[in-house]
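S.K.: Got a predicted structure here, sequence first:
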Amino acid sequence: MTQKILEVVQTTILKEKPDPSTLEFGKHFSDHMFMMDYTSEEGWHQPRVVPYQSLTLEPAAMVFHYGQTVFEGLKAYRSSNGDIRLFRPEENFKRLNQSCDRLSIPKVNEEAMLEYLKEFVKLDKDWIPKEKGMSLYIRPFIISTEATLDVSPSRAYTLMIILSPVGSFYKGGIDPVSIFVENEYTRAAPGGTGNAKTAGNYSGAYKAQERASSHKKDQVLWLDGVEKKYVEEVGSMNVFFKINDEIHTPALNGSILEGITRKSVIELLESEGMSVCERSISIDEVIAANENGSLQEMFGTGTAAVISPVGRLEYKGRDYEINNGKMGETASWLHETLVGIQTGALDDPFGWSIEVNG
């Protein structure tokens, strides 16, 4: 796949930027958007940056009926000297293609997409907040657009990227979250779409989140879809446990999303000589470890929060406090280190951050 020339059409009317102190996730969008189309005859073509605008789709567009769509999420950061940085964006486009493969969507040119993204971010760089802890959220997504009710993969798609300034996930310091262990509904099962970032995975989780909220818990901890026994992931995060000074995380089994922050945490820990055991972890083992004092920490990893410590767990009507409801030293170190690398405050020996010049 050869790289196409990027067309740029700048808006003539700039939006008023929101007050950084009132930013909410996904509520405000920058002046422009990236678009690229696919047809079975032309392949991916016409990459362009245009003014942010509404879409016109036929009612029969397949995305509305069969949910053939995938997406990604990453961020752009301002360093202390004003440089713009992207954190491992090549991993996001790699995972986007993995999701495309699972949803029978044509793959994109990963190298070309990274170059298009850089140019797009440079154009709307003034939307990247300068305040500490804030960033520009980047949402690439693909929708099927062929107008037919035929139950088969679409022959036409549109890829878009939109940008949204976001505030700090932790506005008043890092507070450990509370988790509701879901043992009725299932997020994913082996052979399903659990390891793809596709829309249905998220809307299918709403009912369980409602249950968690009714129990006054922040997020859902999903168990496996077969035995309802093994821990999989937390809401929009992968999950880690520190047990007897060892780090454990559920092994990728086809129904767990391959988190980029998860991957970074594993590589970061291993660089410090700490091995990470990727294996099947039962919820009963977690509860037993907490009760006998060997569970020292539990935390989630993801783009939004980077590291999110878990302070309380509810399972089968009983609450369990973890690490006295406080953030552990490992989670704290990981958060400080990853954020430091992302923002340029710390050296990046891994080459994870990419500077966007201009």
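M.R.: Perfect, thanks for sending it. Residues are numbered from 1 along each chain as shown.
S.K.: okay, CA-based contacts and neighbour counts for the rest of this
M.R.: OK.
S.K.: Tell me, how many residues neighbour the residue lying closest to Ile260 once chain neighbours are set aside?
M.R.: Excluding the flanking residues, the one nearest Ile260 by CA to CA, 6 or more residues apart in numbering is Glu91, at 6.8 Å. Residues near Glu91, counting by other CA atoms under 10 Å, number 16.
S.K.: what's the one helix or strand Glu91 maps to packed up against?
M.R.: Remark: Glu91 resides in helix 89-102, with elements defined by DSSP states H and E. Using 3 or more CA pairs under 8 Å, 6 or more residues apart in numbering; DSSP states H and E, the elements in contact with helix 89-102 are strand 69-71, helix 110-123.
S.K.: one more time with 10 Å
M.R.: Counting contacts by 3 or more CA pairs under 10 Å, 6 or more residues apart in numbering; DSSP states H and E, helix 89-102 is packed against strand 69-71, strand 74-78, helix 110-123, strand 135-144, helix 260-271, strand 353-356.
S.K.: for it, the distance to its chain's centre please.
M.R.: Relative to its chain's centre, helix 89-102 lies at 12 Å (CA atoms, centre = their mean, to the nearest Å).
S.K.: re earlier: out of the helices and strands packed on helix 89-102, which is closest to Gly325?
M.R.: helix 260-271 (21.8 Å; CA to CA).
S.K.: What are the contacting residues of the closest one?
M.R.: Residues outside helix 260-271 that contact it (CA atoms under 10 Å, 6 or more residues apart in numbering): 74, 87-89, 91-92, 95, 237-240, 247-249, 259, 273-278, 300-307, 330-331, 334-335, 337-338, 350, 352.
S.K.: Mind doing that once more with 6 Å?
M.R.: Thr301, Gly302 (CA atoms under 6 Å, 6 or more residues apart in numbering).
S.K.: Next one: the residue in the chain sticking out farthest from the centre from Arg155, what distance?
M.R.: Distance from the centre of the chain peaks at Asn292, with 33.4 Å (CA atoms, centre = their mean). From Asn292 over to Arg155 the distance is 56 Å, taken as CA to CA, to the nearest Å.
S.K.: Now do the strands in the stretch 101-250 of the chain.
M.R.: 135-144, 156-166, 177-182, 219-223, 231-234, 238-243, 246-250 (DSSP state E, counting those that start in this stretch).
S.K.: that's a strand at Gln3, yeah?
M.R.: No - counting by DSSP: H, G, I helix; E, B strand; the rest coil, Gln3 falls outside a strand, being coil.
S.K.: Quick one: end-to-end length of stretch 241-258, please.
M.R.: 17 Å.
S.K.: mind listing what's buried in that stretch?
M.R.: 241-243, 247-251, 253-258 (16 or more other CA atoms under 10 Å).
S.K.: this is the comparison structure:
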Amino acid sequence: MSGGDNLDFEIRPHAAPVSDADRATLLANPGFGRIFTDHMVTIRYAEGKGWYEPRVEARAPIAMDPAAAVLHYAQEIFEGLKAYTLPDGGVAMFRPDANAARFGESAKRMAMPVLPPATFLESLKQIITVDRKWIPESDEGSLYLRPFAYASEVFLGVRPAMEYLYLVIASPAGAYFSGGVKPVTVWVTPDYTRAAPGGTGAAKCGGNYAAGLSAQAEAMEHGCDQVVYLDAVERKYIDELGGMNVFFVTDDGTLVTPPLGGTILPGITRDSVIKLAGRAGRRVEERPVSMDEWREGARSGRIREAFACGTAAVITPIGTVRSQDGEFTVADGGSGEVTMGLRKELTDIQRGRAEDPFGWVQRVL
């Protein structure tokens, strides 16, 4: 279920792009996910034909039939990554090959055609090139890229669709945290689970996030920023947060994170943290961590820091943990030294301010 790698993109420039003055106003405070660039990428797929009609065109509403399969059976996947301005004025992406690979794995899990990695990467380069002026010039600015695909075939029936549409849209992003990085408060949900063994936990599909909205609303009702999920079998071990993976730092400097195992999204930031820590000689353990271990570890001082990580916020310290059993604070509730050190090391590599020993940064312009 894949097409050829050699697709030539047709460029259809926007007839009336946003003016330089209006774009400058928008980029002064872009926030996150609120404004979008002039263009988008589209590629179609049909069973027996493969991927075809790759285009860069004006971003516009998508015509969709009421019987489009995605609206009824939710065959949809997406990715999220960023493009950054380099110190010399160039532009680069961070580990887009890893996003391409995960996009392919998500497609397989959702019975969708796999977009060739080379085509995935080229689609990102195309939109970055045509909308280069939309990248904020601020120190924390970036261009957030959202590739996604969905079943576009018009039919009602429980089977994999035979037609799909792949798109890339781009959104200028400023600093994720206004006023700097601050520790977040998290809520451990007693009622909801994110994924079960054999489910879609390892796929980046919209349904996983839709199913988590009630849990996130529950967290907000308890004055928390994010929800923490426990495993679906024993309801005992920590899986991940609503939109991020989680790490713990012990008193001897060891990093501990829950193992993937098919129920946790294989985060690219998570993998980057593991590799950075290993290169620095820091011990990393991928093993189950129970809620009781976290609570007792925070009380005894065995667990000195905890942080969440993901593309949007990079690395975020966790200060307070709330649950139906009460709340506790990790250390002094502040931003730990190991957490913030890893965050700086990672962002410096992403933005070309430090050596890239892993070849993660891929220059586009």
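M.R.: Yes, it's here. This one's a predicted model, so the numbers in the text were calculated from it and none came from an experiment.
S.K.: In structure 2, what stretch matches the helix holding Glu91 of structure 1?
M.R.: Structural correspondence for helix 89-102 of structure 1: residues 96-109 of structure 2, per TM-score structural alignment.
S.K.: any idea how far the residue lying closest to Ser104 of structure 1 once chain neighbours are set aside lies from Met62 of structure 1?
M.R.: Spatially, and ignoring its direct neighbours in sequence, Ser104 of structure 1 is nearest to Pro153 (6.3 Å; CA to CA, 6+ apart). Between Pro153 of structure 1 and Met62 of structure 1 the computed distance is 9 Å (CA to CA).
S.K.: Could you check which of those two has the larger neighbour count?
M.R.: Using other CA under 10 Å, the more surrounded residue of Pro153 of structure 1 and Met62 is Met62, with 27 against 15.
S.K.: So what does the more buried one match up with in structure 2?
M.R.: By TM-score structural alignment, Met62 of structure 1 lines up with Ala69.
S.K.: again, but for Arg318 of structure 1
M.R.: Arg318 of structure 1 maps onto Gly326 in structure 2, by TM-score structural alignment.
S.K.: Likewise for Met113 of structure 1?
M.R.: Using TM-score structural alignment, Met113 of structure 1 pairs with Phe120 in structure 2.
S.K.: burial of that match, as a residue count?
M.R.: Here the number of neighbours of Phe120 of structure 2 (other CA under 10 Å) works out to 23.
S.K.: and if you look at Lys316 of structure 1?
M.R.: 9.
S.K.: next one: Met327 of structure 1
M.R.: 22.
S.K.: OK, contacts around the closest residue to it other than its chain neighbours?
M.R.: Closest residue in space to Met327 of structure 1, ignoring its immediate chain neighbours: Pro309 at 5.6 Å, by CA to CA, 6+ apart. By CA under 6 Å, 6+ apart, the residues touching Pro309 of structure 1 are Pro176, Phe299, Met327.
S.K.: hmm, try it at 10 Å
M.R.: Pro309 of structure 1 makes contacts with 174-178, 239-240, 297-301, 322-323, 325-328, 330-332, 335, as judged by CA under 10 Å, 6+ apart.
S.K.: now swap in Val18 of structure 2 and tell me
M.R.: Ala24, Leu26, Thr37, Asp38, Trp134.
S.K.: mind redoing it with 8 Å?
M.R.: For Val18 of structure 2, the contact set (CA atoms under 8 Å, 6 or more residues apart in numbering) comprises Asp38.
S.K.: thinking again about what came up before, can you tell me how far the residue farthest from the centre of structure 1 is from Ala60 of structure 1?
M.R.: Taking CA to CA, one finds Asn292 of structure 1 at 57 Å from Ala60 of structure 1.
S.K.: do the same with Gln68 of structure 1
M.R.: Relative to Ala60 of structure 1, and taking CA to CA, Gln68 of structure 1 is found at 13 Å.
S.K.: Pick out whichever of these two has more residues nearby.
M.R.: Neighbours were counted for Gln68 of structure 1 and for Ala60 using other CA under 10 Å; Gln68 has more, 23 against 14.
S.K.: Is that one in contact with Thr145, as I believe?
M.R.: No - using CA atoms under 8 Å, Gln68 of structure 1 makes no contact with Thr145, being 9.3 Å away.
S.K.: can you count the residues close to the alignment partner in structure 1 of Ser142 of structure 2?
M.R.: Matched by TM-score structural alignment, Ser142 of structure 2 corresponds to Ser135 in structure 1. Look at Ser135 of structure 1: counted by other CA under 10 Å, it has 24 neighbours.
S.K.: how far away is Ser135 of structure 1 from Gly194 of structure 1?
M.R.: In terms of CA to CA, Ser135 of structure 1 sits 28 Å off from Gly194 of structure 1.
S.K.: same check, this time on Lys228 of structure 1
M.R.: Per CA to CA, Lys228 of structure 1 is found 15 Å from Gly194 of structure 1.
S.K.: the more surrounded of these two?
M.R.: Counted by other CA under 10 Å, Lys228 of structure 1 and Gly194 do not tie: Gly194 has more neighbours, with 22 against 17.
S.K.: quick one, what contacts the equivalent of that one over in structure 2?
M.R.: Aligned by TM-score structural alignment, Gly194 of structure 1 pairs with Gly201 of structure 2. Listed by CA under 8 Å, 6+ apart, the contact partners of Gly201 of structure 2 are Arg194, Ala195, Asn208, Gly262, Thr263, Ile264, Leu265.
S.K.: now do 10 Å
M.R.: Contacts for Gly201 of structure 2 were tallied using CA under 10 Å, 6+ apart; they are 106, 109, 194-195, 207-208, 260-266.
S.K.: wait, isn't the match of Ser142 of structure 2 in contact with Val121?
M.R.: No - contact criterion CA atoms under 10 Å: Ser135 of structure 1 and Val121 do not qualify, at 12.0 Å.
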